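Student: I'll drop the sequence and a predicted model, then ask my questions.
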Amino acid sequence: MQSTLTIPSPTNDYHREHLLVLLENLQQFVGVDLIQEYGFSLDRLSEQIFDANFYLLSHNCAADPILNYGNRRVLELWEVSWAELTKMHSRETTKSSDRASRSAIMQQVAAQNYVTGYDGIRVSKTGREFRILDVTIWNLFTNDGKSYGQAAWFKTYESI
């Protein structure tokens, strides 16, 4: 499941397997059930998440993690294509001057399995800055307990 994913589409079932890892870990660590909260149907779950009215993204578990999923709103907010997103190091979502604070929160997530209520400044591909608000970040593990990366979910942001 860690291989490079292609843009979500009906052909690849919108990366259902990947999204199930994200959703299962979110429910396990944070107690949030996005399926129930948003009334998603199981047969269209992955498509509904890709087109959802929130932001969901994840990165792999490499030493310098690379983003491996972002729903449509993430692509729009960061002003990137799927190909650009899935080549982007997670740290590159922030300006270099903000990377220390981002790194600190990611270390906290690694130690505690999740963090809620996080706010942080991010930057799009074109240099537009924005603050993501009330973010939940959590660790990802496969069913057999192997580290799979980290994910983030948030509903709002504000332009800076």
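Tutor: Yep, that arrived. In this text, all values refer to a predicted model and were calculated from it rather than measured experimentally.

Student: going forward, measure contacts between C-alpha atoms and count neighbours the same way
Tutor: Will do.

Student: Identify the residues contacting the host helix or strand of V115?
Tutor: Counting by DSSP states H and E, the element that carries V115 is strand 114-123. With contacts defined as CA atoms under 8 Å, 6 or more residues apart in numbering, strand 114-123 is touched by 29-30, 78, 93-95, 98, 102, 105, 108-109, 129-139.

Student: Which secondary structure state is assigned to the residue positioned nearest the centre of the chain?
Tutor: A centroid search over the chain (CA atoms, centre = their mean) returns L57, at 1.7 Å, as the residue closest to the centre. Here L57 is recorded as strand under DSSP: H, G, I helix; E, B strand; the rest coil.

Student: Comparison target, given below:
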Amino acid sequence: MTQLELSQLILSSYQRLLGESLTPAGYTAEQAADWLQHDAPFAILAHNTASDPCFIYANQTAQNCFEYAHAELIGLPSRLSAEAPNREERAQLLAAVDQHGFSTGYRGLRIAKSGRRFWIENATVWNLIDEAGVKHGQAALLRAWRNWTAEE
């Protein structure tokens, strides 16, 4: 799947399941893909359907948030975005999304490449399903995050 096709899958799946667009109105497919990758004010990540899913998409905001270069993040098992004690909660969320199509309002603790811990808040996770009904993975929209503090 090309980067343009993957961007369109992310955008069309979100639109179909949640009834709203992630990009500004009037963009061509190419403009929408470019905006999502480089200019979106929110993080978008997606992983595939492997038994140990790996990231297949991460926009620039996600790369900055998780402190990985694109080449480092793509192919990385997505479970590594959470520390081991938090992976069960993450797995339960993904199973629920698998069953229901999407979930909104998620909050969870994540870890950046440097070891910095941060909360993702008000996240939306949805299934990446093409027009033929084939599932290609899951995507996450992170609207807000903040650094974890030892007091939490």
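Tutor: Perfect, thanks for sending it. Remember, it's a predicted structure, so these values are computed and weren't measured experimentally.

Student: TM-score, when you put one on top of the other?
Tutor: After superposition, the two chains reach a TM-score of 0.91 (TM-score structural alignment, normalised by the length of structure 2), with 146 aligned residues with a CA RMSD of 1.3 Å.

Student: Where in structure 2 does stretch 83-102 of structure 1 align, residue-wise?
Tutor: Using TM-score structural alignment, stretch 83-102 of structure 1 corresponds to residues 71-90 of structure 2.

Student: Show me which residues of the helix ranked longest in structure 2 are buried.
Tutor: Ordering each helix of structure 2 by length in residues (DSSP state H) puts helix 3-18 first. Within helix 3-18 of structure 2, the residues scored as buried using 16 or more other CA atoms under 10 Å are L6, S7, Q8, L9, I10, L11, S12, S13, Y14.

Student: and it, how far out from the chain's middle?
Tutor: Counting by CA atoms, centre = their mean, to the nearest Å, helix 3-18 of structure 2 is centred 12 Å from the centre of its parent chain.

Student: what's the following helix or strand after it?
Tutor: helix 29-38.

Student: That following helix - contacts with which helices or strands?
Tutor: Packing partners of helix 29-38 of structure 2 (3 or more CA pairs under 8 Å, 6 or more residues apart in numbering; DSSP states H and E): helix 3-18, helix 60-66.

Student: Among the ones you listed, single out whichever gets nearest to G137 of structure 2.
Tutor: Closest to G137 of structure 2 of those, according to CA to CA: helix 3-18, at 9.7 Å.

Student: Show me what that closest one is packed against.
Tutor: Counting contacts by 3+ CA pairs under 8 Å, 6+ apart, helix 3-18 of structure 2 packs against helix 29-38, strand 117-129.

Student: most tightly surrounded among these?
Tutor: Stretch with highest mean neighbour count among these: strand 117-129 (a mean of 21; mean count of other CA atoms under 10 Å).
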